[in-house]
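Peer 1: Prediction below, plus the sequence it came from.
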Amino acid sequence: MQELIGTGVALITPFDAHGNPDLEALTALVDFNIENGVDYLVVLGTTAESATLTAEEKAAVKACITKANNKRVPEVLGIGGNNTAAVVEELKTTDLSDYAAVLSVSPYYNKPTQEGIYRHFEAVANATDKPIILYNVPGRTSSNMAPETVARLAADFDNVVAIKEAAGDIVQAMELLRLVPEDFLVISGDDMITLPMVLAGGAGVISVIGEGMPAEFSAMVRLARAGQNEQARALQYQLMPVIDMIFEEGNPAGIKALLAHRGICSANVRLPLVEASAGLKMRIADFLKEF
């Protein structure tokens, strides 16, 4: 799965002044990221506010990204949830021909046991031949996928090929790297610890800040993978303040504020999310000016 090595970005869904998906801005965002060096695009992940999109809006977003991309870089599609049967049905009824892999979040809210998580992804893996990227984000799901569970899934299902690990725990990430097969990809889902994860053997990142600062963040990952650690660290330390800022009032409010300042889209989000505060927007703008 060489397509999943390097920097992937979890694309937002821009909204216009009326709250509708802004496909012109989404096209501009795709171009901005590809032209600035990202390696692949993640479509309809949680950063896309996919929980608030209708089926028709999701179809429009997918079509827009695929058209704008024009096969320049691989695409990954987010399909996940806490109703296993519904996830399986979506996998079986969705045309996945445009996608290199599926990103599937660990079930949220239900708080399943490790055996429940295993059986959920067993059903997911059996529902499609597409490569599956597991997604562990306990800060949102309220349950952690243990490294032993990930290793078990990797060993039992050929199409479970990677994990987006967003626990924010470098020790857990290293335990994952120790336990999984050599060809299984451990992808950072936490922008702040991407560099140490890559240096420890990780495959790269699925990033949020990367879509707002694609040239700099993808360069950091490439430098780290090439062993140019001093240059990679310099970029990491430059970017740390803005990484903190974009998550300060929730995701994707922060990254949309940054993208709005860069003239790519509005800062609009959908309830129950609200726009970043005026103070945060100002601090993000000040950072970009100084950067």
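Peer 2: Received the coordinates, thanks. Residues are numbered from 1 along each chain as shown.
Peer 1: When you work out contacts or count neighbours from here on, use the C-alpha atoms and nothing else.
Peer 2: OK.
Peer 1: Do a quick rundown of the helices in the stretch 1-150 of the chain.
Peer 2: 23-35, 55-69, 84-93, 114-127, 138-141, 147-156 (DSSP state H, counting those that start in this stretch).
Peer 1: I'd like these laid out as CSV, including mean neighbour count and distance to residue 107.
Peer 2: Supplementary listing: these in CSV, determined by neighbours: other CA atoms under 10 Å; distance: least, CA to CA, whole Å:
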stretch, mean neighbour count, distance to residue 107
helix 23-35, 19, 28
helix 55-69, 16, 20
helix 84-93, 15, 8
helix 114-127, 17, 7
helix 138-141, 16, 7
helix 147-156, 18, 14
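Peer 1: Tabulate these (a markdown table), appending distance to residue 181.
Peer 2: Formatted as a markdown table, the helices of the stretch 1-150 of the chain follow (distance: least, CA to CA, whole Å):
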| stretch | distance to residue 181 |
| --- | --- |
| helix 23-35 | 30 |
| helix 55-69 | 32 |
| helix 84-93 | 25 |
| helix 114-127 | 17 |
| helix 138-141 | 23 |
| helix 147-156 | 7 |
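Peer 1: quick one, which of these is nearest to residue 75?
Peer 2: helix 55-69 (8.0 Å; CA to CA).
Peer 1: The closest one packs against which elements?
Peer 2: Counting contacts by 3 or more CA pairs under 8 Å, 6 or more residues apart in numbering; DSSP states H and E, helix 55-69 is packed against helix 23-35.
Peer 1: and the comparison structure, right after this:
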Amino acid sequence: MNSKFVGTGVALVTPFNPDLSIDHKALSNIVKYNIENGTEYLVICGTTGESVTLTKQEKKEVIATIIEANQGKLPLVLGIGGNNTAAIIDEIKSTDLSQIDAILSVSPYYSKPTQEGIYQHFKAISEASPIDIILYNVPGRTSKNIEAKTTLRLANDFKNVVAVKEAGNNMAQYLELIKNKPDGFLIISGDDDLALGVTLAGGAGVISVIGQAFPKEFSEMIRLGLQGNAKEAYKLHFKLMDVIGYIFEENNPAGIKSVFEALNLCQDTVRLPLVPASKALKQKIERFVNNF
């Protein structure tokens, strides 16, 4: 089992200044905050990092800032995915992966391939990648579910396909994957609201959005879940439950950035087509943070 991806990984935001340039100081502070408070690994340039609105140069700068702040302390996962298989392979080959432990690759969006198309897409990526791959299934964003049988087929066929970040908010599919997965293959929750239940059922933990704002409590909840201590773990789950709902109420990462603003860790600036959280949502988030 690839134990470096067991526990709590966090999908880091990319903080922006009011002029929409990257706030590297805030990014560095968020990384250090997570290292100090129990997060197990960091995920760079995922959906929460607004990777689709970053230029190639900005991505390089974000990666460099995180590597510098991390100082080799936590494993790093880099998002490289899309719906142009050849372009993804090109990006893998042209990216310096020497400090990266795995690639997180989202299922092709917009194109709506068949299950065979999804399999062939990841087969090509697996054959091109010099490092481990975590599949990413998020049908709410891609409009196409990676069915459990496709994930399991990839897990069985390719040694460097080591895990799936499953974010379909579908407990039945989670359980099918946990029941039938090969030894050592990790089922990682991509749903903050289901993360504890998935972990208790035999999952490997979570790649979380809210975890980066409350790393101490969230990572402890997952550790208790991995130990099978449901009673103590659910105390923390209930403590965090409201804010998990809030951050996904409008869009991600506007919600989590609003939490960070309330924690004085970064501004709530996002790039279009996203807009900051509404006044009503911000007030709920501020109230939660102030009373936490």
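Peer 2: On my side now, so go ahead. A quick note: this is a predicted structure, and the numbers were derived from the prediction, not measured.
Peer 1: Give me the TM-score for this pair.
Peer 2: After superposition, the two chains reach a TM-score (TM-score structural alignment, normalised by the length of the first structure) of 0.99; 291 aligned residues with a CA RMSD of 0.6 Å.
Peer 1: ok, back up a step: any idea which of the helices of the stretch 1-150 of the first structure gets closest to residue 239 of the first structure?
Peer 2: helix 23-35 (17.0 Å).
Peer 1: Quick one: closest of the helices of the stretch 1-150 of the first structure to residue 192 of the first structure.
Peer 2: Comparing these by CA to CA, helix 138-141 comes nearest, at 14.7 Å.
Peer 1: hmm, back to that, out of the helices of the stretch 1-150 of the first structure, the one nearest residue 214 of the first structure is which?
Peer 2: It's helix 23-35; of the helices of the stretch 1-150 of the first structure, that one is closest to residue 214 of the first structure (CA to CA) at 5.8 Å.
Peer 1: quick revisit: so for residue 169 of the first structure, which of the helices of the stretch 1-150 of the first structure sits nearest?
Peer 2: helix 138-141 (10.6 Å).
Peer 1: Tell me how far the closest one lies from the chain's centre.
Peer 2: 14 Å (CA atoms, centre = their mean, to the nearest Å).
Peer 1: Just give me the mean distance for that helix relative to the second structure.
Peer 2: Compared with the second structure after fitting, helix 138-141 of the first structure has a mean deviation of 0.3 Å; criterion: mean CA distance after the TM-score superposition for the first structure.
Peer 1: ok, residues contacting that helix?
Peer 2: By CA atoms under 8 Å, 6 or more residues apart in numbering, the residues outside helix 138-141 of the first structure that reach it are 106-109, 111, 144-145, 166-167.
Peer 1: quick one, which of the helices of the stretch 1-150 of the first structure is nearest to residue 272 of the first structure?
Peer 2: Of the helices of the stretch 1-150 of the first structure, nearest to residue 272 of the first structure by CA to CA is helix 138-141, at 14.8 Å.
Peer 1: In the second structure, which residues correspond to the closest one?
Peer 2: Counting by TM-score structural alignment, helix 138-141 of the first structure falls onto residues 139-142 of the second structure.
Peer 1: And stretch 14-33 of the first structure, by the same measure?
Peer 2: Stretch 14-33 of the first structure maps onto residues 15-34 of the second structure, going by TM-score structural alignment.
Peer 1: following the longest helix belonging to the second structure, which helix or strand comes up?
Peer 2: Looking across the second structure with DSSP state H, the single longest helix is helix 230-247. Going down the chain from helix 230-247 of the second structure, the next helix or strand is helix 254-262, by DSSP states H and E.
Peer 1: ok, average deviation of that next one from the first structure?
Peer 2: Mean deviation of helix 254-262 of the second structure from its aligned counterpart in the first structure after superposition (mean CA distance after the TM-score superposition for the first structure): 0.2 Å.
Peer 1: quick one, that helix and helix 230-247 angle?
Peer 2: Interaxial angle of helix 254-262 of the second structure relative to helix 230-247 (axes from the mean of the first three to the mean of the last three CA atoms, to 10 degrees): 100 degrees.
Peer 1: what about the following helix or strand past helix 254-262 of the second structure, how far off from the first structure?
Peer 2: Using DSSP H and E, the helix or strand that follows helix 254-262 of the second structure towards the C-terminus is helix 279-291. Its aligned residues in the first structure lie a mean 0.9 Å from helix 279-291 of the second structure after superposition (mean CA distance after the TM-score superposition for the first structure).
Peer 1: where's the residue located most distally from the centre of the first structure relative to residue 241 of the first structure, distance?
Peer 2: Seen from the C-alpha centroid of the first structure, the residue lying at the greatest distance (CA atoms, centre = their mean) is residue 290, 26.9 Å away. Residue 290 of the first structure is 12 Å from residue 241 of the first structure, where distance means CA to CA, to the nearest Å.
Peer 1: hang on, the earlier thing: what lies in contact with the longest helix of the second structure?
Peer 2: Defining contact as CA under 8 Å, 6+ apart, one finds that helix 230-247 of the second structure is touched by 192-193, 196, 200, 210, 217-218, 220-222, 224-225, 253-256, 259, 281, 284-285, 288.
Peer 1: Pull out the buried members of these.
Peer 2: 192-193, 196, 200, 210, 217-218, 220-222, 224-225, 253-256, 259, 281, 285, 288 (16 or more other CA atoms under 10 Å).
Peer 1: returning to what we had before: let me know the closest of the contacts of helix 138-141 of the first structure to residue 125 of the first structure.
Peer 2: Nearest to residue 125 of the first structure among the contacts of helix 138-141 of the first structure, with distances taken as CA to CA, is residue 106, at 12.9 Å.
Peer 1: related to what we said a few turns ago, residue in the second structure paired with the residue farthest from the centre of the first structure?
Peer 2: Counting by TM-score structural alignment, the partner of residue 290 of the first structure is residue 291.
Peer 1: Out of the helices of the stretch 1-150 of the first structure, which gets nearest to residue 182 of the first structure?
Peer 2: helix 147-156 (10.4 Å).
Peer 1: Now that closest one on the second structure. Mean distance?
Peer 2: Mean for helix 147-156 of the first structure is 0.4 Å (mean CA distance after the TM-score superposition for the first structure).
Peer 1: Give me the next element, helix or strand, following that helix.
Peer 2: strand 160-165.
Peer 1: List the contacts of that next one.
Peer 2: So strand 160-165 of the first structure is contacted by 1, 125, 131-137, 150, 153-154, 173, 183-190, 205-206 (CA under 8 Å, 6+ apart).
Peer 1: Apply 7 Å and report the result again.
Peer 2: With contact meaning CA atoms under 7 Å, 6 or more residues apart in numbering, strand 160-165 of the first structure is reached by 125, 131-137, 153-154, 184-189.
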